[in-house]
Every structure is written in C-alpha cells, then in structure tokens.
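1. what's the 3D shape of this:
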Amino acid sequence: MKILVTVKRVVDYNVKIRVKPDGSGVDLANVKMSMNPFDEISVEEALRLKEAGKASEVVVVSIGPAKAEETLRTALAMGADRAILVETEAAVEPLAVAKIVKAVAEAEQPGLLIVGKQAIDDDSNQTGQMLSALLNWPQATFASRIEIGEDKASVTREVDGGLQTIEVKLPAVVTTDLRLNEPRYASLPNIMKAKKKPLDKKTPADYGVDIAPRLTVLKTEEPGGRKAGIKVGSVAELVEKLKTEAGVL
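-> The predicted model follows:
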C-alpha cells in the first residue's frame, strides 16, 4: 500500500509573528520557516506504518513556493521515499489545496491519505474534510491512533466527550491530532541521503486547478494585550463584580 502525506511550509511555531504596519498580513521577511507541526506528525505516522509492514511507499506532497522544497527535503530526511512539489508563489486557499491533492491522489492511487488536521498559520481545519468529499473517500478526523487492517483502518478520534473509535474502508483520508505520535529527528546521514531522493516539480496548471482566491482578507490585527487583574476581599465582592463589571452573572 502507498501512503500519500501532505506537508506545508509555515512560520516556525517558536517565532513570535509580526503584523505588517498596514494591516495587510503577517510580515514574513527574515522569519524562520519550518514544516507544519501537524504535518510532521502525519509523516511520522506514515513512516511507522511502513516500518510495521503496512505500507510499501511514503510519498509527500506540498503546495507552495520554491522554498517549500526545503520542507519536502526534511520529510525525505525523516524517511519518506519521494516528494512532489506543486510550485506556486500565490497564496492557496484550502479548497484549491484539496483540489490539487485530489488530482495528485488520482495520479498516485494511494491506499491511505494522511493530512495534518490544520496548519498553524491559518488554522482553517478544512483541507482534509474537503479532500474526502472531492475524492468520495471515507474520512477519519482528529486521529490519536491508527491501526491498518486488510482493507480497512481503525481510527481512534479525539472528540469533545473523550475518545471515539471508528472503522473506515480504504482508501480513506485521515487527519492527525497532536497526541498521535512524537515525530523523529532526521539524522545527518539521512539528511545527506534526502538530497538524492526524487522530487518532482509540478504546477497547479498541470492538474487543471484554478487557484484564484475566493476570499478577501480585509485586515489583520494583533490581539489586544491582557488587562491587569484585581484582588477582591471576599466571595460576596467577587460575585458583585462578576455581576456589575464583568456582566457574566
């Protein structure tokens, strides 16, 4: 079975982002970029399934600028077999991403498609669900455990009330949650080997996908600073302030 994994190049999660003075977006100049953390988890899970004998090949795909090749090379250094970069300098919305990945999946014919549940830059949490609908494949979102059977997968999902285990027929789309695994670090020998692994470059036009934006960002603002708290002398005073000042009672 082949596993297809999507990865995205995003601002590193340790970086404190800055909003552009004109409010048109986030300032990316001289900012460290890395693989989306949820996608690292997706790559790790695909590699573990391959090591367990459940998969024969792990293919990673990314949609973004030429520099996204660095992100794909990281996935290859972790252990993925080959990569596909759909190169575009334009910002691509979740629906366009889903359409492109659908086309890649139709060409690659994977038995399982693993997607990070969301990217930490836009937090859309849409691509996996849209992809499932476009492919007409079963979906299992927010996975904290994946077990592969003969022609099906058992997936434990994180839901509001606890954990839910469902069974889906393969091929299927699975989106990963934080507690699924702990991604490995790429060793220096594997980093060197990754430079020689195959990486195909495509464009959205190669798949016949229109990536024109459907949404318009009106303004980007930093969140306001937290106000200082106050101390109260009694429970009665606390209740009174919650009623009259906070308006929550």
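
2. please count neighbours and contacts with C-alpha atoms only from this point.
-> Will do.

3. secondary structure class for residue 118?
-> coil (DSSP: H, G, I helix; E, B strand; the rest coil).

4. tell me which residue is most central in the chain.
-> For the chain, the residue nearest the mean C-alpha position is residue 116 (3.2 Å; Cα atoms, centre = their mean).

5. how close does that one sit to residue 156?
-> Plainly put, residue 116 is 15 Å away from residue 156 if you go by Cα to Cα, to the nearest Å.

6. compare with the first, here's sequence two:
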Amino acid sequence: MKIVVLVKQVPDSGADRNLRSDDNTVDRASASNVINEMDEYAIEEALRLQEAHGGEVVILTVGPDRATESIRKALSMGPDSAVHVVDDALHGSCAVATSKVLAAAIAQQGADLVICGAESTDGRVQVLPHMIAERLGIAALTGARKLTVDGTSLTIERQTDEGYEVVTASTPALVSVWDTINDPRYPSFKGIMAAKKKPLQTLSLGDLGIAAGEVGFDGATSTVVEHSKRPPRQAGNKIDAGDDGGSKLVEYLASEKFV
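-> Okay, here's the model as predicted:
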C-alpha cells in the first residue's frame, strides 16, 4: 500500500500570528513555523498502517522553500520520502487552487490512500479533503477518530457532536483525521539523522501541468480585501453589593437576555 500524507507548514498557534499589510496573506516569513498539528496525527496513522500492512509512506507538501524544515521534521518521524511542490506563482492561492495542485501531485504518486489532518490551524476551512477527493474521483472519509484497513476496504469512525458514524469505502480513498485518532510519536535521534538523507523530490507547477494563471492571486476564487487586529477586551460591568445589588444584577441579566 502506498500512502501519501499531506503536511502543511503553518505559523505556530502558540505565538503571535499576523497578516501581511501589502497583500493580506498570512505573514509566514516572520512567524515561528511548525507542522500543522492535525497533520502529525495523519503521519502517525500512516506509519501505524505501514507497520501493520507494509508499503510506503510519502510526505506531500505545497509551500515556499522554508517549508523544507517541516518536511524534514515529518520525515524524522519515519516516512520513507517526500515531495515538495514549490513555485513563486503559488503565493496567494485560495483553497480551490491549492486543491488542484495537491490533486495533481497526488495523481503522479499513484497513491492507494491519502491521509491528512481534518483542518489546518491557519486556514480552519476543513474543505480541502473534500475538494481533493472530488478532483481525484475517489471516496472521502472525513473526520476520522478511528481507521481500520482490511485489504482494499477502509472503515472509519467519523467523529460527530453526538457520537460517531461508521463509514466504509474501498481504496483508492482519502481519509482526514482528528487529534482523537492516536498519539503521535516523537522523532528519535536516529530518525532525525536519517531524515537528512531521505529522498526529497521538488516539483514546480510546470511539472504538474498547471499554468501560473490558474493559481495565486490570478486564479483565486476568494481574497481577503481588508483585515484588522482584534480589539482589546473591554472591562466588564461591575455591580456593587448593597441593598439593591440583587435587583441591579437581575436587571443587567434581563437586558442581556440571560433571564
């Protein structure tokens, strides 16, 4: 089984994150960039499947040159190789265009299974798994908290607010996972050293047969036209205790429609 794991480099959610003032895109150059948290669970799930069923695990990333740092970090966990799609024309791409690039790169790999995180911490759109599967013409088993493989048959428990749903499909297919599916392993020193020598293929848009005008700002179906910082939190209302304190409290709660 050949498994392709989608990995995105994102600004650390524990640090300040900003948008650029010139084009309203995420300011990645000045950020502390890391592997998208959900993607670490996707990597772990792929490695567990490889250990149980054999095969190959390939990391796939679309991003600027500096995304190589996250690719090597992903490889240090245990995958066999990586593919990095990097092209200046990709800057400003929307989710629709990004799904086109990812689908084209996946198609070249001939994957039996694609695994990715359910969402990215910078975009939070949760639509890429569906878009990619639609472009590839394969099943999308999304929001998995558990994945079982039996030959060419896949079964997931899809996490919902009320519990879970059982969904099945045959390979090739795409599975997106939540952080409830496993506990990602830490890279060992041996793994970190080995990652430096693992194959890393670099592809451009031309290698994928995609024109520059189909991606970036020119190919975007949506764009951010304006942004501003979240306003500072305002001080709350304070009601002094006294003979009429209870009445004032009830009046305030009523005005805010709490009672």
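
7. and the one helix or strand residue 158 of structure 2 maps to against structure 1, how far off on average?
-> Using DSSP states H and E, residue 158 of structure 2 falls within strand 153-159. Compared with structure 1 after the fit, strand 153-159 of structure 2 shows a mean deviation of 0.7 Å (mean Cα distance after the TM-score superposition for structure 1).

8. against which helices or strands is that strand packed?
-> Applying 3 or more Cα pairs under 8 Å, 6 or more residues apart in numbering; DSSP states H and E, one finds that strand 153-159 of structure 2 contacts strand 139-150, strand 164-170.

9. the residue nearest to the centre of structure 1 matches what in structure 2?
-> Alignment note (TM-score structural alignment): residue 116 of structure 1 maps to residue 117 of structure 2.

10. next up, the contacts around that match.
-> 6, 37, 38, 39, 40, 41, 42, 176, 177, 178 (Cα atoms under 8 Å, 6 or more residues apart in numbering).

11. which residues in structure 1 form helices?
-> 37-51, 68-78, 94-108, 127-135, 188-194, 235-241 (DSSP state H).

12. JSON lines for those helices, including distance to residue 11 of structure 1 and mean neighbour count?
-> Shown next, in JSON lines, are those (distance: least, Cα to Cα, whole Å; neighbours: other Cα atoms under 10 Å):
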{"stretch": "helix 37-51", "distance to residue 11 of structure 1": "10", "mean neighbour count": "23"}
{"stretch": "helix 68-78", "distance to residue 11 of structure 1": "12", "mean neighbour count": "23"}
{"stretch": "helix 94-108", "distance to residue 11 of structure 1": "17", "mean neighbour count": "19"}
{"stretch": "helix 127-135", "distance to residue 11 of structure 1": "19", "mean neighbour count": "21"}
{"stretch": "helix 188-194", "distance to residue 11 of structure 1": "21", "mean neighbour count": "14"}
{"stretch": "helix 235-241", "distance to residue 11 of structure 1": "41", "mean neighbour count": "12"}
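
13. of these, which is nearest residue 87 of structure 1?
-> helix 68-78 (8.2 Å; Cα to Cα).

14. and the angle for the closest one with helix 37-51?
-> Counting by axes from the mean of the first three to the mean of the last three Cα atoms, to 10 degrees, helix 68-78 of structure 1 lies at 40 degrees to helix 37-51.

15. quick revisit: so for residue 144 of structure 1, which of the helices of structure 1 sits nearest?
-> For residue 144 of structure 1, the closest of the helices of structure 1 is helix 37-51, at 10.3 Å, according to Cα to Cα.

16. what range in structure 2 does that closest one sit on?
-> Going by TM-score structural alignment: helix 37-51 of structure 1 matches residues 37-51.

17. any buried residues in stretch 83-92 of structure 1, and which?
-> Neighbour counts over stretch 83-92 of structure 1 (16 or more other Cα atoms under 10 Å) mark 83, 84, 85, 86, 87, 88, 92 as buried.

18. from the chain's centre, how far out does it sit?
-> Its chain's C-alpha centre and that of stretch 83-92 of structure 1 lie 15 Å apart, by Cα atoms, centre = their mean, to the nearest Å.
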